[in-house]
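A.B. asks: Pasting the sequence and the predicted coordinates here, then a few questions.
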Amino acid sequence: MSALDFANRVRSREKLVGYWVTLDAPPATERIARLGYDYVVLDAQHGLIGYDGLLTGLLAIDAGAALAGGGPVGLVRVEANNATPIGRALDAGAAGVIVPLIDTAEDVAVAVRAAKYPPLGARSFGPMRSALRIDPVPAAANAATVVLAMIETPLGLKNVAEICATPGLDGVYVGPSDLGLALGARFPGDPEIDGPFEEAVELIAQTAADAGIAAGIHTFDGESAQRRLAQGYTFATVSSDLSHLEASAAEHLRVARS
């Protein structure tokens, strides 16, 4: 699908399913992009991907989508809420950015300003590859570019209503590991905070719905993604390439030795 089609589907709160990529392995990313996901995220914050890998990863997503006769768009989880990584990800051809560690509405305004051309923002014009992939006209590029804010900190959770109401924000995205730690978990997935965690997840989904924006969440398997979409989340990302590689290798080893 085109970046504008994807942006419209996000803003219409359609149900979307994506995949998470942490490895700088473009041939593998290309194969994943052929499977039918609506979006593929390249993780530039915690993933093992530099800028060259980011560029080739976005090329691989587009190549896989073309082989499938139409497929996912590429998104980037940038390393920081800063104009430089946001602008570089978008210039490389990302259809949108997921911005981590958002605490306040002011943080969202900074991200939107970095992602949008004037008069909506202050993105510097030098679209490089995005002129071919998204659109060279600033107003059209603004319409096709998605900005998603991660809710994963104590302040982000406290200020979620103000965050969701910030102009220019297309959606929020739950980082479950950091959100759990923010709620007092000893480690990601700590069962002792299941109750507060589920309350927070429900609050975020409902607050986004009340604001009329999309709500997304990272999940660790297809069943969890299905459950979150049924709960009211409008998009869900399934696991990651590295996690699936390890799990598949471990299972084949278990079977071979059994």
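C.D. replies: Arrived safely. Numbers count the residues shown, from 1 in each chain.
A.B. asks: C-alpha from now on. contacts and neighbour counts both.
C.D. replies: Will do.
A.B. asks: Quick one: the strands in the stretch 1-150 of the chain, in order.
C.D. replies: For the stretch 1-150 of the chain, applying DSSP state E, counting those that start in this stretch gives strands covering 16-21, 39-43, 73-77, 96-99, 146-151.
A.B. asks: okay if I get the ones you listed as a markdown table plus mean neighbour count and distance to residue 256?
C.D. replies: Conversion of those to a markdown table gives the following (neighbours: other C-alpha atoms under 10 Å; distance: least, C-alpha to C-alpha, whole Å):
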| stretch | mean neighbour count | distance to residue 256 |
| --- | --- | --- |
| strand 16-21 | 23 | 28 |
| strand 39-43 | 27 | 32 |
| strand 73-77 | 27 | 37 |
| strand 96-99 | 26 | 40 |
| strand 146-151 | 27 | 41 |
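A.B. asks: got another, please set it beside the one above:
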Amino acid sequence: MTDTLDTVHAAWSAGRAARNGWLTVPDAHLVEVVAAYAAGHDVLDAVTLDLQHGLFDRASTAAAVRAIDAHGLAPLVRLPAVDEASVGFVLDLGVRGVIAPMVSDVATATELVAACRYPPAGRRSFGPVRTALRPGADPVGSAASVLVFAMIETADALERAGEIAAVSGLDGLFVGPGDLGVALGLGPAQNREEPAIHDAFRRVLDACAAAGTRAAVHATRAEYAAARAADGFSLVTTWSDGPAVLESLDGAREGFRR
């Protein structure tokens, strides 16, 4: 519910990529553990709640946003779809940015921006459930700095990346390598190194550079995310709950065997 510079913008002001965490498990204590540790040990700048493929409902989303916000990180949400009701709900909770899946054309990107901005820039309904709680809060003014990312996950989206990146009010493009790999005939995977994926990365980076917007990318390993930050991505996912749990279980198995 911060009305000042959030931690994503602060990272950009410092000249570095913002580090993003990814949550699919709607457990309030898990969210608090992640947010508290990440903030206290300088691990993450933002935490994204996955409402598309995660298990969050409205109540668990609200609890998670409060936990992330309480520890000073930027709460972000991956939307289930470009839907005004979903957008309005999470923005009224005080999330600092939305990531919209499967945006394949300018019309959908334009709808996304309109849902995120108050009139006259858009058509968002005014209902500041959390964003007006603090004395002196300016929910209309702070709404202008809410981040709006469109995911590039289809062949059509990649082909139109330049047009989509140039949509007024859009902050950038967010590459989803899993779905994009499927769309390109490569199958699903993360942290991937196929030449076609690296070509897609470059096309998105070039589109954002030409439009004056930012590029973001999903990953599940910090080393891979760091390499993408070196490529020029401004927001990189360095940690994700499901893969992290599985990796730690593998480590426990191997550690016990040793």
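C.D. replies: Great, that's in hand. Owing to the predicted nature of the structure, the values given are computational and were not obtained by experimental measurement.
A.B. asks: corresponding residue for residue 38 of structure 1 in structure 2?
C.D. replies: Using TM-score structural alignment, the partner of residue 38 of structure 1 in structure 2 is residue 45.
A.B. asks: err, residue 158 of structure 1, not the other one
C.D. replies: Under the alignment (TM-score structural alignment), residue 158 of structure 1 pairs with residue 159 of structure 2.
A.B. asks: do you know how far residue 103 of structure 1 is from residue 130 of structure 1?
C.D. replies: Look at residue 103 of structure 1 and residue 130 of structure 1: by C-alpha to C-alpha, to the nearest Å, they are 29 Å apart.
A.B. asks: let me redo that: residue 47 of structure 1
C.D. replies: Taken as C-alpha to C-alpha, the span from residue 47 of structure 1 to residue 130 of structure 1 is 22 Å.
A.B. asks: which of the two has more neighbours?
C.D. replies: residue 130 (19 against 16; other C-alpha atoms under 10 Å).
A.B. asks: and residue 146 of structure 2, what is it in contact with?
C.D. replies: 95, 96, 97, 98, 116 (C-alpha atoms under 8 Å, 6 or more residues apart in numbering).
A.B. asks: try 10 Å
C.D. replies: Counting by C-alpha atoms under 10 Å, 6 or more residues apart in numbering, residue 146 of structure 2 makes contact with 6, 76, 91, 94, 95, 96, 97, 98, 116, 117, 171.
A.B. asks: Pretty sure the last one sits against residue 113.
C.D. replies: Yes: using C-alpha atoms under 10 Å as the test, residue 171 of structure 2 is close enough to residue 113 to be in contact (9.3 Å).
A.B. asks: Mind listing the shared neighbours of the two?
C.D. replies: Common neighbours of residue 171 of structure 2 and residue 113 (criterion: C-alpha under 10 Å, 6+ apart): 147, 148, 149, 150.
A.B. asks: Distance to residue 254 of structure 2 added to these, as CSV?
C.D. replies: What follows is these, written out as CSV (distance: C-alpha to C-alpha, whole Å):
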residue, distance to residue 254 of structure 2
147, 41
148, 42
149, 39
150, 40
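A.B. asks: now the strands of the stretch 1-150 of structure 1 in TSV, with distance to residue 223 of structure 1?
C.D. replies: Putting the strands of the stretch 1-150 of structure 1 into TSV (distance: least, C-alpha to C-alpha, whole Å) gives the following:
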stretch	distance to residue 223 of structure 1
strand 16-21	12
strand 39-43	18
strand 73-77	23
strand 96-99	23
strand 146-151	22
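A.B. asks: Mind checking these for the one nearest to residue 243 of structure 1?
C.D. replies: In terms of C-alpha to C-alpha, the element of the strands of the stretch 1-150 of structure 1 nearest to residue 243 of structure 1 is strand 16-21, at 9.7 Å.
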